[in-house]
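A.B. asks: A structural model of the following input is requested.
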Amino acid sequence: MNAQMVLTMGQEALIMLLMVSAPVLGVVLVVGLLVSLFQAVTQINEATLAFVPKLVAAMAVFAIAGPWMLSVLVDYIRRTFEAIPSAVM
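C.D. replies: Okay, the predicted model is just below:
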């Protein structure tokens, strides 16, 4: 195993991490922004009003994009395990 292989595997891991986490983080960010805007306009400062919609949005994204996220993770793990013999030699 040389330094180039380690750097390539690390780069692939970071890209995969960004791809898998982007949908959830993006939706929760937009929902949080909308809830904060609603709270600022109506002057309602309730902690559950900020938490519950983000939780529901995250659960919805996991329900919709979860199979895709899981397949991306499984493909990465499979490629990593398949690369072990060439890394040892």
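
A.B. asks: please make it C-alpha for all contacts and neighbour counts, starting now.
C.D. replies: Fine.

A.B. asks: return the distance of stretch 70-82 from the chain's centre.
C.D. replies: Distance of stretch 70-82 from its chain centroid, counting by C-alpha atoms, centre = their mean, to the nearest Å, is 16 Å.

A.B. asks: whoops, I mixed them up, stretch 67-77
C.D. replies: That offset, for stretch 67-77, works out to 12 Å (C-alpha atoms, centre = their mean).

A.B. asks: spatially central residue for the protein, please.
C.D. replies: With distances taken as C-alpha atoms, centre = their mean, the chain has S21 as the residue nearest its mean C-alpha position (1.1 Å).

A.B. asks: another sequence for comparison is provided below:
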Amino acid sequence: MTPESLVDIFREALAVIVMIVSAIVVPGLLVGLVVAVFQAATSINEQTLSFLPRLLVTLLALMFLGHWLIQKLMDFFMQMVQLIPVVVG
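C.D. replies: Alright, predicted model coming up:
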């Protein structure tokens, strides 16, 4: 196994992680920004007003993107399993 192949595997793993995490986190961040602007404009300082919409959007993102996220993980796992003979031999 060469260092270049290890770096390629590591790069692909990081790309999959960034894609999956950003698909879950970015919608919550956008909703949090909208709620923060609303709270700043109306001077409402309620903690549940900022937490609950982000939680709901994150759960909805998991619900709607769950199949795609699992498919990406399974594709990466199958690719790694297929690389075992190349890496070992």
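
A.B. asks: coming back round to it: relative to A65 of the first structure, how far out is the residue nearest to the centre of the first structure?
C.D. replies: Distance, S21 of the first structure to A65 of the first structure, using C-alpha to C-alpha, to the nearest Å: 10 Å.

A.B. asks: quick one, helices of the second structure?
C.D. replies: Along the second structure, the stretches classed as helices by DSSP state H are 3-42, 47-82, 84-88.

A.B. asks: who touches the shortest one?
C.D. replies: Going back to what we said before, that points to helix 84-88 of the second structure. Outside helix 84-88 of the second structure, the residues that touch it by C-alpha atoms under 8 Å, 6 or more residues apart in numbering are M1.

A.B. asks: what's the mean deviation for it versus the first structure?
C.D. replies: For helix 84-88 of the second structure, the mean deviation from the first structure after alignment is 1.0 Å (mean C-alpha distance after the TM-score superposition for the first structure).
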